[in-house]
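> generate a structure from the sequence data that follows.
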Amino acid sequence: MDHSLQLLFTLALAFVLALIFGCIAEKLKCPALVGFLCAGILCSSNTPGPTADMEIAMQLSEVGVILLMFGVGLHFSISDLLKVKGIAVPGAVLQMTIATLLGLLFAVYVWEWSLASGLIFGLCLSCASTVVLLKALEMHGHLNTVDGQISVGWLVVEDIATVLILVLLPPIAQIMGVAPGGSEAAEPMTASGIAYVIASTLLHVVAFVAIMMVVGRKFIPWVLWQIAKTGSRELFTLSILTASVGIAYGAAAVFDVSFALGAFFAGMVMRESKYAHRAASDSLPLQDAFSVLFFVGVGMMLDWRVIIEEPWSILTMLAIIMIGKSLTAFCLVHFLRYPLHTSLNVGAALAQIGEFSFILAAQGIALGMTDQKMLSMVVASAILSIALNPVMFAMIPYVRRFSVRYFAWARAAAMLTDPYSVLPKETSRRMLMGQTILVGTGSVTRAVAKRLSDDDVPFVCISEDKSFAEELRSQKHAVISGDAADPMVLVQGHIVTAAQLMVIDIDPVKTLKIVEMAKQLNPDLNIMARAGSHDEVEHLKSEGIAKVYLDSESVSEVLTGNILDYYKKDEEQGEQGAVQSQSAH
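Okay, here's the model as predicted:
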């Protein structure tokens, strides 16, 4: 094929096969990402048929990592990162250390590999995939929860540690006396030389973060504001892409920081802008498309012959990844006295490996520390761990029930609760009789809550975003952090004594789940919802929700007005009843 068409051919082949196998996977009740991995295997050079360009696929998948981490940064504030530093920093460092030692000891003493090869093997098993972690958290609704914040913070620390490891591998190779192609190793670095490399790397990371936090926090929101004033949607979307990809590349080129870390901090800085929500919605379709290419790219790296040649070795690697790493993370979170569900969710989220493992293995080959066969084994075990990761999450309810039933420590851990999952103790009884329950996150929910508070109308707010719940609680509002589709969360909001339910978040599927559960608990509830399009309005009305409001700039005023009208009518009916009673006497 003409070389100039390789990019187009790679995109077309990857998307077509990903769509076909993604649909097949969904039909078989498997996650779509399993289908994407299969698509990658089929379009690789290791299988017959058309072959996509590996180098192009890897670069496209890197764009997916950048956009995904940028999106996470948009929902993750500096305060969120600092809140979980007490568990994310020691947890990530200890988990990486233990996983590395497990791999190293097994490789050296069981498989009789060299010390250098064993070290690379252990390091490859120690770091989880950013993309897989985020997809798993998003799929199970944990991204904006405490569990999700801990997991993301954990990955940020892992990314920084891995960047440091990649810089230190050349001097480590010299110390171990290995060199590429079996050539004579260079002179080992001195202790002062190693200390200089570590200090230089950390200085680069600190310099990048400092520039982003000091300069970026003011400059990027200002640029967005200037572009938004033009009224051009195309320019605004382009500015989002420029910020995410440009900052990620600059971080790697100037500060030797990973693309993922650079994009993450770009998103965190942009979160300071009032256009953060619009930026997230504009970049979401591109995130989804390019993250598909990431999984296709991983599948392309697999040499399926290694599974036939080394089945037991790959199963051993898989056991270290899915059992060893998961148990390590579980124990660390548990010992720091987090609830049982947090320990289980973090353990499941980290039971996989991905992109950094491939980079470490490739660097090890380039330095002569290991061989191509180990890279093939790492890729095979990575694909299996990614495909089986949803199974880990599916097992959580069963593991939780079993643990609580048979182990006293599990029962004690299950009793630990997130203080934001229940109403504040100072919530007055008046707020829990005939109140309105608001379900949502963001500017509209914030505006409605403020107006109701100013008018002294009783309400309880339920939000899945813990940082948003913290913000409203700081303003003395009655707020619960949790999933409103969960009956226990609705019960915490005193749904039985509520007068109204207002679902503000725009998600028709989730809205119907919430409404269905709320009606079961309180059939007399007056229900209102918000929709993003005319089609969604008609769909929600056809499902029995009488009052559905189309999203607009003034939607918060419309919603608040309808809530207040309800209470005014109630008061008028009460006054009329009192007059009729007096006239009867």
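> alpha carbons only for contacts and neighbour counts from here, please
Noted.
> okay, and the most centrally placed residue in the chain sits in which element?
Centroid check for the chain by C-alpha atoms, centre = their mean gives residue 134 as the closest residue, at 3.1 Å. Element membership of residue 134, judged by DSSP states H and E, is helix 130-139.
> and for residue 530?
Here residue 530 is assigned to strand 526-531, by DSSP H and E.
> here is a second sequence; please produce its structure as well for comparison:
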Amino acid sequence: MEHGFLIQMLMMLVIAIAAIALFRRLGLPAILAYLVTGVVSGPSGFSWFSQAQMHSVAELGVVLLMFSLGLEFSLPRLWAMRRTVFGLGAAQVALTALVSALAAWYFQQDVTAAIVIGAAIALSSTAIVLKLLNEQNWLRRRHGELSVSVLLFQDLAVVPLLILLPLLASDGEALAYQDIALGLFKGIVVFVILMAAGKWALPRIFDEVARARSNELFVLSTLVVALVTGAFTQWMGMSMALGAFMAGMLLGESQYKRQLEADIKPFRDLLMGLFFISIGMLLDFQMVWDNWWQILLLLVAIVMGKGAVVYLLLRLGGEPIRIAATSAMTLAQVGEFSFVILALAVNYQLLDMSISTQLVMVAVLSMAIAPWLVRHSAELGGRLQSRLDNSPWQEPDIPEIKQKETVIILGYGRVGQTIARFLKVEAVPFVVLDLDPTRVAEAKNAGEPVYYGDAGKRSLLKQLGIRNSQTLVVTFCDSRSRENVVHLCRELAPELTILVRTRDDQSLQQLEQAGASQVIPESLEGSLMLVSQVLFQCGIPLNRILKRLESERRNHYPYLHGFFSGTESDFTLEQLHAVSLPDGAAAVGQQLCEIPWDKLKVDLKAIRRNGEEMAQWAGHWQLCSGDILLLQGKPRRVERAEQYLLQG
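The predicted model follows:
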């Protein structure tokens, strides 16, 4: 039986891997892949496992998730955003939960079930929303800040919910206010105890662990702290997740925060995957099939209802239509903590399994459409405002270029930033597009004209006003994207000067054909700079050096190609190779014009005879025994050419 269990576990993991790969390719969250794996492995599929078998491991996943959330939970950040967090966030959670609970109560659910349903629906997906906002570089925009504020309060609201659920389970008939007060008092006591431990004990423990310089000990200590605090709160009559969250929050302000996150992440991701698999096992597809129209109606009602609540609150707060609509679409989905609430509610017998299944399906579907909603929220919000205001809509964040002297820089890495610094010194106006959201955010905070945007989008380049610019510099390294961008820029602005930075000249001709005015290979230019210094130190006149460098650039760097290979060389493009013709070689006695150099695809760079290099040769030159031919080409071609010269 044990052997069969291991085989089934292996099959489940294989299905999970395949599902994650497929969903990633489709641009969907990995959570959905775990849920599908649970459906396939559980009672609705092959029935390899029961939900009860996965419960213990899944609960550990929730504990580690809450611990990680606590690490990210910054009290200073919360205090800095207190107005929107405790204003907008509290209003959104309270109003959404209230409306959802009243709707559930109207449809014949008891008070306890209505509270659970309202709490589950009120939460949005912190993981999905933050990831998508970060990808789009919207965290610093107004709607991004508002969305983060709401998510912060939702994360904070999970704590009282974790306290409340066991209390509801202990008294299913009515809400006893004294029990709630007792539970809150216990929560305060636990918080004080853990605060004391976090202030005095935990830093000393991790100081000792760090001095041991053992990664295994650090990982083990992190797991033990998360589980011990969880066990303590469970012993106090609350959930393990609450204790883990508090421990993470206390350690989040320590110097070990990043190391703790890195150590806990593999265990958290694996156990959280098992948790979502166990949630998938709760799904009864026969029930889903029988009630598919109800699930779709619920999905539409919940997404539109949550969005309407956020929209109305923001409009009442004086936010523009575009900001309110964008934030509403960003927060319209149901979150991963809703799964935690629903799973705990089922375990405490607070919610009927059929209702939980329908809500889980709604959450799954809402998370599936969340990436599309978030990515298109700014555009849809802008179009909504333009429709209501009767004005044309355009992306407001990137200004249109007005001055002809403005330089467009595509890519703000090391090279892009260096160019920008020199342009700033010379008071030359410039604007930058980059796809790294962190880098863009840092630069914008410093007041630099750097904007998030994909340079491969025609509409973005038109909006930027590429035709009004005189010079464009491409600095990023992705060769395929770089060639497409150059072609697009040349198509949009035929008179534009386009400078392209590359690591080498492998794609020099392709870039010039695509429309580049000049290609600057980084490694070759570095060699030329060194050569110029060497020649100058040797007394060569500066004018002659400059002419030599210009000749190299104009003729595609002929002196910088073809090198003798060695054991540790990395000349994979072209190499120089000397072939000595012994007596009896096939090429001896032949004229140079008789050798098919075009078919061999190598270049003859030099001929040495009797120890001297021949200055000139022609097609009628006849090869003799002892001649040394210097060939240049790609390694395999040079090898074939040598074989031809020696053996025919």
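> fetch the TM-score of the aligned pair.
The pair, once superposed, lands on a TM-score of 0.64 when counted by TM-score structural alignment, normalised by the length of the first structure; 513 aligned residues with a C-alpha RMSD of 5.8 Å.
> for the strand holding residue 530 of the first structure, name the packing helices and strands.
Counting contacts by 3 or more C-alpha pairs under 8 Å, 6 or more residues apart in numbering; DSSP states H and E, strand 526-531 of the first structure packs against strand 500-503, helix 508-521, strand 547-550.
> how big's the offset between the longest one and the second structure?
If I follow you right, that is helix 508-521 of the first structure. After superposition onto the second structure, helix 508-521 of the first structure sits on average 5.6 Å from its aligned residues (mean C-alpha distance after the TM-score superposition for the first structure).
> state the distance from the corresponding residue of the second structure for residue 91 of the first structure to residue 115 of the second structure.
Alignment note (TM-score structural alignment): residue 91 of the first structure maps to residue 88 of the second structure. Distance of residue 88 of the second structure to residue 115 of the second structure, computed by C-alpha to C-alpha, to the nearest Å: 21 Å.
> chain neighbours aside, what residue packs nearest to the match of residue 91 of the first structure?
Closest residue to residue 88 of the second structure apart from its sequence neighbours, by C-alpha to C-alpha, 6 or more residues apart in numbering: residue 150 at 6.5 Å.
> can you find the partner of the one you found in the first structure?
Per TM-score structural alignment, residue 150 of the second structure is aligned with residue 154.
> what sits against its match?
87-89, 91-92 (C-alpha atoms under 8 Å, 6 or more residues apart in numbering).
> assumed residue 491 of the first structure was part of a helix.
Yes. Counting by DSSP: H, G, I helix; E, B strand; the rest coil, residue 491 of the first structure is located in a helix.
> ok, it to residue 462 of the first structure distance?
Using C-alpha to C-alpha, which is the criterion applied here, residue 491 of the first structure is 11 Å from residue 462 of the first structure.
> how near is residue 242 of the second structure to residue 112 of the second structure?
Plainly put, residue 242 of the second structure is 21 Å away from residue 112 of the second structure if you go by C-alpha to C-alpha.
> please say which of those two ends up with more neighbours.
More neighbours surround residue 242 than the other of residue 242 of the second structure and residue 112, with 29 against 22 (other C-alpha atoms under 10 Å).
> distance of that one from residue 375 of the second structure?
From residue 242 of the second structure to residue 375 of the second structure the distance is 33 Å (C-alpha to C-alpha).
> no further questions, thank you.
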